[in-house]
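Peer 1: all I have is the shape, not the residue letters:
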């Protein structure tokens, strides 16, 4: 029994470092997920997170820093407070994508299982499928060419003293060529809304769509 217990403890001791390497957690400093490798959660407070091409991770989150995601990477969710999120092509997110002060961009062939949300920051999609909806308060939104959003769009009315900090310009919302937005488009504050002639949307509340048939929407 003693020999068995000793062997078990030795096995656990040897296994623990390998298991710990699966996740990376820091207070100060950037976090790197190397190309093609698999990781657990990636967390930092003051620093950026870089997920290279074809890496696989669980959730990636930071407070003060941006998140970059390479082509073909897979993650369980992306979240930052002060920083943007920029993803390449064919990225798969099995959760939410969230920022407070920072933009979000996903390139062609990407898939996001749940919602995208910002408070202050633009959202841009090209050829991307979103299983949930898109929400913002003061950010611009571009559901670009061939993108598909299944849960609608909501631009919330600023609350409390938010107007003191918010951009006074109305958010610009563009639904691009061959894009589809299922569900309602609800605008609780003034926006400028452009919808391409080839795009399809759900019911629109709080704004009047301006139709366009060029490759890009007119400049305000």
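Peer 2: Arrived safely. Everything quoted here is computed from the prediction, not taken from an experiment.

Peer 1: switch to C-alpha atoms for all contacts and neighbour counts from now on
Peer 2: Noted.

Peer 1: for the residue most central in space within the chain, what are its contacts?
Peer 2: By C-alpha atoms, centre = their mean, the chain has its centre lying nearest to residue 97, at 3.1 Å. Contacts for residue 97 (C-alpha atoms under 8 Å, 6 or more residues apart in numbering) come out as 77-79, 112, 114-117.

Peer 1: now do 6 Å
Peer 2: Remark: with contacts taken as C-alpha atoms under 6 Å, 6 or more residues apart in numbering, residue 97 is in contact with 77-79, 116.

Peer 1: another structure for you, compare them:
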């Protein structure tokens, strides 16, 4: 009887360890959990990665399809390629040279490191969005609250916000203009604070800069911008 229980215990432990091991995930296999974090080891090729309550951490040089969680951060290692990235409550960080189709979060910051490429839009509601040098977004940046920063990055289809400060740093480029919308009823109390919009040295903003609310707009003398509607710039 003891031997029988010992064998059963050994089998149970072995199966538990095997199921927990990410190295068992076959190439192109989807990874899905309800509760708990997911870690994909560097160099793996997998399908979609999804959990409900837990963070998702992809190593370096990982190829994956869509990445999604409800409550948890998403971190993608350098030189990786993924599809759409989506979380509700959690930050998103893409390390250098990584490529993604789009990034969306509701509550959490988004950080794109050097030479990251997002083919579509980067959106959130409450949280900052930051692009390091050489990072590129093919679509639009959109949020409601949280600073938007470009440090030598590029945006292909404009920036839209309601309450955020925007800093277009030196040598950054935005095609498609900038639009600061008027707050709706939900954001009524945010109207007392004027967003600060800064266009740095040698930065380029092509398209209309449209402001539906009062802002503080500062533009470097060496920057190039399109038509300005709704604000008087301070030249520096």
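Peer 2: Right, received. Where do you want to start? Please read these numbers as outputs of a predicted model, since none were measured by experiment.

Peer 1: which of the contacts of residue 97 of the first structure sits closest to residue 158 of the first structure?
Peer 2: Among the contacts of residue 97 of the first structure, residue 116 lies closest to residue 158 of the first structure (C-alpha to C-alpha), at 17.9 Å.

Peer 1: what's the spacing between the equivalent of residue 117 of the first structure over in the second structure and residue 100 of the second structure?
Peer 2: Superposed on the second structure with TM-score structural alignment, residue 117 of the first structure falls opposite residue 142. Here residue 142 of the second structure is placed at a distance of 17 Å from residue 100 of the second structure (C-alpha to C-alpha, to the nearest Å).

Peer 1: burial measure for residue 46 of the second structure, as a count.
Peer 2: Residues near residue 46 of the second structure, counting by other C-alpha atoms under 10 Å, number 20.

Peer 1: would you mind confirming that it is in contact with residue 28?
Peer 2: Yes. Using C-alpha atoms under 6 Å, residue 46 of the second structure makes contact with residue 28 at a distance of 3.9 Å.

Peer 1: residue 6 of the first structure belongs to a strand?
Peer 2: No. Under the criterion used here (DSSP: H, G, I helix; E, B strand; the rest coil), residue 6 of the first structure is helix, not part of a strand.

Peer 1: map it onto the second structure.
Peer 2: So, by TM-score structural alignment, residue 6 of the first structure is left unmatched.

Peer 1: before we move on, what about residue 157 of the first structure?
Peer 2: Per TM-score structural alignment, residue 157 of the first structure is aligned with residue 182.

Peer 1: residue 142 of the first structure now?
Peer 2: Checking TM-score structural alignment: residue 142 of the first structure goes with residue 167.

Peer 1: can you pull the contacts of its match?
Peer 2: 149, 198.

Peer 1: try it again with 8 Å
Peer 2: 147-150, 197-200.

Peer 1: and these, which two are the farthest apart?
Peer 2: 147 and 200 (15.2 Å).

Peer 1: related to what we said a few turns ago, which neighbours do residue 46 and residue 28 of the second structure share?
Peer 2: With C-alpha under 8 Å, 6+ apart as the test, residue 46 of the second structure and residue 28 both reach residue 64.
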